[in-house]
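In: Return atomic coordinates for the entry below.
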Amino acid sequence: MASSSERNDARRGRNRHGHAGFRRPAHGVSDDWLWGWHAVEAALGNPRREPPQLILATAERARQIEARFGRQAALEVAESQRIAQALPQGAVHQGVALKSPPPQDWALADFAATRGAVLLMLDQVTDPQNVGAILRSAAAFGAAGMILQDRHTPKLSGALAKAAAGAVDAVPVARVVNLSRALDELTTAGWRAVGLAGEAERGVAEVLDGAPTVLVMGSEGEGLRRLVAEHCDELARIPMPGGFESLNVSAAAAVALYEASRPR
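Out: Next comes the predicted model:
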């Protein structure tokens, strides 16, 4: 059983050896943090971001940052435990974290409808890990950008940015109020909208033809909403000869992006 002096030390934030403890602050953690080397490196190299408000890095990571990006006014050398204090419980920070507003949004008009170009649109996909994984696949397969709805979408930071492994700053992201209207605007600009739906008659490989394409992905539970589906030029499914009912939305996005990236 702990002695009264040990209990008092614990309340003061010290451990039994007399060293300062690292208790998580009682207040909420800001959601403007990025952590992990790839996410922070990409953020520092993105000209569409404002200068970071604060960078916490171990001595080794601080040397890497200054070698790669020069001296950073916001950089603070910190112990690993100090970095962990600033972040959500269990965040795997790899010795570095950065606090910054998100990168500037892109406009739909910024996306050029060139042959072979692919955009991703997410319809109420709200899980940060899924959105982050989809961004990572979008970067890997050379997608021209991603379109998200203003509402019901997680911030491009925190666990999402960690899952994206730097793709938050590599893939242009546009946010729109209404996905159906955005599809109309993109169609007018020369894009073809293909919605992924399990009930579609044709497979995605049959539908894709090399034209500039918007791949529209719905949430795992509900799929595409009716109005969004009606504004797609065609619906397509991912054939699953193994007979399994469905794929996780991030896995489905990776399959669709692979098909769309193949020369046609």
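
In: Only C-alpha atoms from now on, for both contacts and neighbour counts.
Out: Fine.

In: List the buried residues in stretch 66-84.
Out: Neighbour counts over stretch 66-84 (16 or more other CA atoms under 10 Å) mark 75, 77-78, 80, 82-84 as buried.

In: Which ones among those map onto strands?
Out: The members of those that map onto strands under DSSP state E are 75, 77.

In: Let me have the buried residues of stretch 66-84 in a markdown table, adding distance to residue 137 as columns.
Out: What follows is the buried residues of stretch 66-84, written out as a markdown table (distance: CA to CA, whole Å):
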| residue | distance to residue 137 |
| --- | --- |
| 75 | 30 |
| 77 | 33 |
| 78 | 32 |
| 80 | 30 |
| 82 | 32 |
| 83 | 28 |
| 84 | 28 |
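
In: right, and the pair among the buried residues of stretch 66-84 with maximum separation?
Out: Distances among the buried residues of stretch 66-84 were taken as CA to CA; the most separated pair is 75 and 84, at 15.9 Å.

In: And the helices in this protein?
Out: Along the chain, the segments classed as helices by DSSP state H run 4-11, 37-44, 59-69, 80-85, 128-140, 158-164, 179-188, 204-207, 226-230, 249-261.

In: So which residues make contact with the second one?
Out: Contacts to helix 37-44, defined as CA atoms under 8 Å, 6 or more residues apart in numbering, come from residues 34, 49, 51-52, 65, 69, 93-98, 161-162, 164-170.

In: how much space is there between the spatially most central residue of the chain and residue 258?
Out: The central residue of the chain, meaning the one whose C-alpha is nearest the mean C-alpha position (CA atoms, centre = their mean), is residue 132 at 3.1 Å. As judged by CA to CA, to the nearest Å, residue 132 and residue 258 stand 17 Å apart.

In: quick revisit: out of the buried residues of stretch 66-84, which is nearest to residue 124?
Out: residue 84 (30.8 Å).

In: wait, isn't that closest one in contact with residue 98?
Out: No - the pair residue 84 and residue 98 fails to qualify as a contact (CA atoms under 8 Å) at a distance of 11.9 Å.

In: Quick check, residue 35 in contact with residue 96.
Out: Yes - in terms of CA under 8 Å, residue 35 counts as a neighbour of residue 96; the distance is 6.0 Å.

In: returning to that earlier point: let me know which of the helices of the chain is tucked in deepest.
Out: By mean neighbour count, with neighbours taken as mean count of other CA atoms under 10 Å, helix 158-164 ranks first of those at a mean of 25.

In: Would you do the same for the sequence below? I want to compare the two.
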Amino acid sequence: MSDKGGESGEPTWVYGNRPVQELMERRPRSIQRLLVAVEQESRFGRLLRAARQAGIPTQRVPRRVLTQQLGHGIRHQGVLAEIAPRVYADAETLCLEALEATDAPLLLAVDRVQDPGNLGSILRSAIGAGVSGVLLSSEGTVGLTPAVAKASAGAVEGLVVAREPRLARRIGWLREKGFETVVLDPRGDVEWDRVDLTGPTLILAGGERRGVRPSLADACNSRARISMAGNFDSLNVAISTGVLLFEAVRQRKSRRRGS
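Out: Next up, the predicted model:
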């Protein structure tokens, strides 16, 4: 079972000061050109020096040119980087390499998350928690757009990400490989801090309104809930995903200290 990687097919712009800085640090060779608003050039001395050292073509243009390039209403902060199309990893290769790299890989799967801000925040938490890779369901999940890159503050550049059209089968495949597969579910039967996340683990997070598809939730062997006080049903998907990811980090650190 294999889903071949491919280009994201999204517009090839990264914008905003911090995302472009991180891109310059992590993947400078992917930058085809840099556009800087001449009115704000003094803010980007470090970035412009790095671009010059890397041989990246740089254009100083009126701020309105950047706005026209992205569209009105998008806060580009005076800098754009045009990049080569982002290539998604092959899903099976991502999983196998994660297993080869460590005896307890931590993977994240995302289903039906459509808001770029939410996905960007999720990816920021993922890189902070040291995940080995991210699987994005092909159905109803936003891709690695410029808005996602900006919301992640450049974290997408440090992550291995694959599109997975058959996520339920992939979850079953991972279970056969010994993974604990945990779906975040407000009606789950186990509290979030009672799930053993110390071994090979896949955490599955679902969309803003409908959550994960039932077929995917059924494929997992644990349903974790984050109980809420008061009259609130659940946390925002980005927050709840971060909670469970860093619970995995906490458990693994605790286990290492006790071994």
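
In: Report the TM-score for the pair.
Out: Once superposed, chain against chain, the TM-score is 0.81 (TM-score structural alignment, normalised by the length of the second structure); 234 aligned residues with a CA RMSD of 2.3 Å.

In: thinking again about what came up before, buried among the contacts of helix 37-44 of the first structure? Make that a PyMOL selection.
Out: Typed into PyMOL, the line below selects the buried ones among these, using 16+ other CA under 10 Å:
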select buried, resi 34+49+51+52+65+93+94+95+96+97+98+161+162+164+165+166+167+168+169+170
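
In: mind listing which of the contacts of helix 37-44 of the first structure are in strands?
Out: Mapping the contacts of helix 37-44 of the first structure onto strands (DSSP E) picks out 34, 96-98.

In: So of those, which two are at opposite extremes in space?
Out: Within these, two members stand farthest from each other by CA to CA: 34 and 96, at 8.7 Å.

In: ok, how many other residues are close to residue 56 of the first structure?
Out: When neighbours are defined as other CA atoms under 10 Å, residue 56 of the first structure has 24 of them.

In: now for residue 161 of the second structure: what does it line up with in the first structure?
Out: Alignment of residue 161 of the second structure against the first structure is given by TM-score structural alignment, with residue 173 as its counterpart.

In: any idea how far residue 236 of the first structure is from its match?
Out: If you measure residue 173 of the first structure against residue 236 of the first structure using CA to CA, the figure is 24 Å.

In: Residue 176 of the first structure now?
Out: Distance, residue 176 of the first structure to residue 236 of the first structure, using CA to CA: 24 Å.

In: Give the residue from these two that has the larger number of neighbours.
Out: Neighbour comparison, residue 176 of the first structure and residue 236: the larger count goes to residue 236, with 23 against 18 (by other CA under 10 Å).

In: which residues touch the more buried one?
Out: When contacts are counted by CA under 8 Å, 6+ apart, residue 236 of the first structure touches 194-198, 200-204, 207.

In: Repeat that for residue 157 of the second structure.
Out: Residue 157 of the second structure is in contact with 22-23, 26-27, counting by CA under 8 Å, 6+ apart.

In: got it, and residue 59 of the second structure?
Out: With CA under 8 Å, 6+ apart as the criterion, the residues that contact residue 59 of the second structure are 33-36.

In: Which residue in the first structure aligns with it?
Out: Residue correspondence to the first structure (TM-score structural alignment): residue 59 of the second structure is matched to residue 76.

In: Run a quick neighbour tally on the nearest residue to the match of residue 161 of the second structure once chain neighbours are set aside.
Out: Distances taken as CA to CA, 6 or more residues apart in numbering place residue 146 nearest to residue 173 of the first structure, at 4.9 Å, with adjacent residues excluded. When neighbours are defined as other CA under 10 Å, residue 146 of the first structure has 24 of them.

In: isn't residue 146 of the first structure right up against residue 172?
Out: Yes - at 6.3 Å, residue 146 of the first structure counts as touching residue 172 under the criterion of CA under 8 Å.

In: Go through the contacts of residue 59 of the second structure one by one and say which ones hold in the first structure.
Out: Conservation of the contacts of residue 59 of the second structure in the first structure, assessed by both residues aligned by TM-score structural alignment, their matches' CA atoms under 8 Å: retained contacts are 33-36.

In: Select from these the one having the most neighbours.
Out: Using other CA under 10 Å as the neighbour test, these are led by residue 36, with 26 neighbours.

In: Aligned to it, what sits in the first structure?
Out: Under the alignment defined by TM-score structural alignment, residue 36 of the second structure corresponds to residue 57 in the first structure.

In: Distance-wise, check the alignment partner in the first structure of residue 70 of the second structure relative to residue 134 of the first structure.
Out: Correspondence of residue 70 of the second structure to the first structure, assessed by TM-score structural alignment: residue 87. Summarising the geometry, the distance separating residue 87 of the first structure from residue 134 of the first structure, computed by CA to CA, is 23 Å.

In: again, but for residue 144 of the first structure
Out: As judged by CA to CA, residue 144 of the first structure and residue 134 of the first structure stand 13 Å apart.

In: likewise residue 155 of the first structure?
Out: 14 Å.

In: likewise residue 261 of the first structure?
Out: When distance is defined by CA to CA, residue 261 of the first structure is 15 Å away from residue 134 of the first structure.

In: Pretty sure residue 15 of the second structure sits against residue 77.
Out: Yes - using CA under 8 Å, residue 15 of the second structure makes contact with residue 77 at a distance of 7.5 Å.

In: residues in contact with the closest residue to residue 103 of the second structure other than its chain neighbours?
Out: Taking CA to CA, 6+ apart, and ignoring the residues beside it in sequence, residue 103 of the second structure has residue 200 as its nearest neighbour in space, at 6.9 Å. Residues counted as contacts of residue 200 of the second structure (CA under 8 Å, 6+ apart) are 103-106, 178-180.
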